[in-house]
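*Asks:* Output the structure for:
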Amino acid sequence: MKSMQSWEKKNQQNQTLDNFKNEQKISLKSLKGKLTQDMEQFDSKSIENFQNFAAVNKSALEKVVQRLGNFGEYNKEKF
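*Replies:* This next block holds a predicted model:
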């Protein structure tokens, strides 16, 4: 009788362990999927941010060039 109880207890523990392992596998798959999704979103946002940064820099540089050109014309008139 006692060996039957210990056998049942061992089976119950094994079942609990198997359930835990399966839950961990499911959680790990979910985490991997979410990490992949986050990395793809980060990549997309990085590209978008870089393009915006480049556009702002180009605009600022064009203004500087224009002002330097105007400054050069102003100096030519003075001398």
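
*Asks:* Going by C-alpha atoms from here, please, whenever you check contacts or count neighbours.
*Replies:* Noted.

*Asks:* Now residue 23: which helix or strand?
*Replies:* helix 2-78 (DSSP states H and E).

*Asks:* To compare with the earlier structure, here is another sequence to fold:
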Amino acid sequence: MSEQHAAATASEIAAILGPTDEVVIADILRTGASAAEVQEAFARLEADDAVGRSARRGASARVVEVMAILEAAQIRPEEG
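*Replies:* This next block holds a predicted model:
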């Protein structure tokens, strides 16, 4: 197995999301998502706001899982 998919660390997740509840970070860690996947999920949530749930199409299962965690916690990218 290659090192292409290294799971994100708690500090990487916090750097992407900003101040975030430890439970949310733990939930994301359990998905095994990489930092890139967490970033993608976060960015797709912003697209969801603009175009609805179609932003989920083409996302990996991990990205969709992270999006669901972020949605449940009501974490969204900052506007402006």
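
*Asks:* Can you pull the TM-score for these?
*Replies:* Overlay of the two chains. TM-score (TM-score structural alignment, normalised by the length of structure 1): 0.26; 28 aligned residues with a CA RMSD of 3.0 Å.

*Asks:* related to what we said a few turns ago, what's the helix holding residue 23 of structure 1 packed up against?
*Replies:* Of the remaining helices and strands, none touches helix 2-78 of structure 1 by 3 or more CA pairs under 8 Å, 6 or more residues apart in numbering; DSSP states H and E.

*Asks:* for structure 2, which helix is longest?
*Replies:* Using DSSP state H, we find that the single longest helix of structure 2 is helix 35-51.

*Asks:* Now the element after that helix, going C-ward?
*Replies:* Assigned by DSSP H and E, the successor of helix 35-51 of structure 2 is helix 61-72.

*Asks:* who does that following helix touch, helix- and strand-wise?
*Replies:* Where contact means 3+ CA pairs under 8 Å, 6+ apart, helix 61-72 of structure 2 is packed against helix 22-31, helix 35-51.
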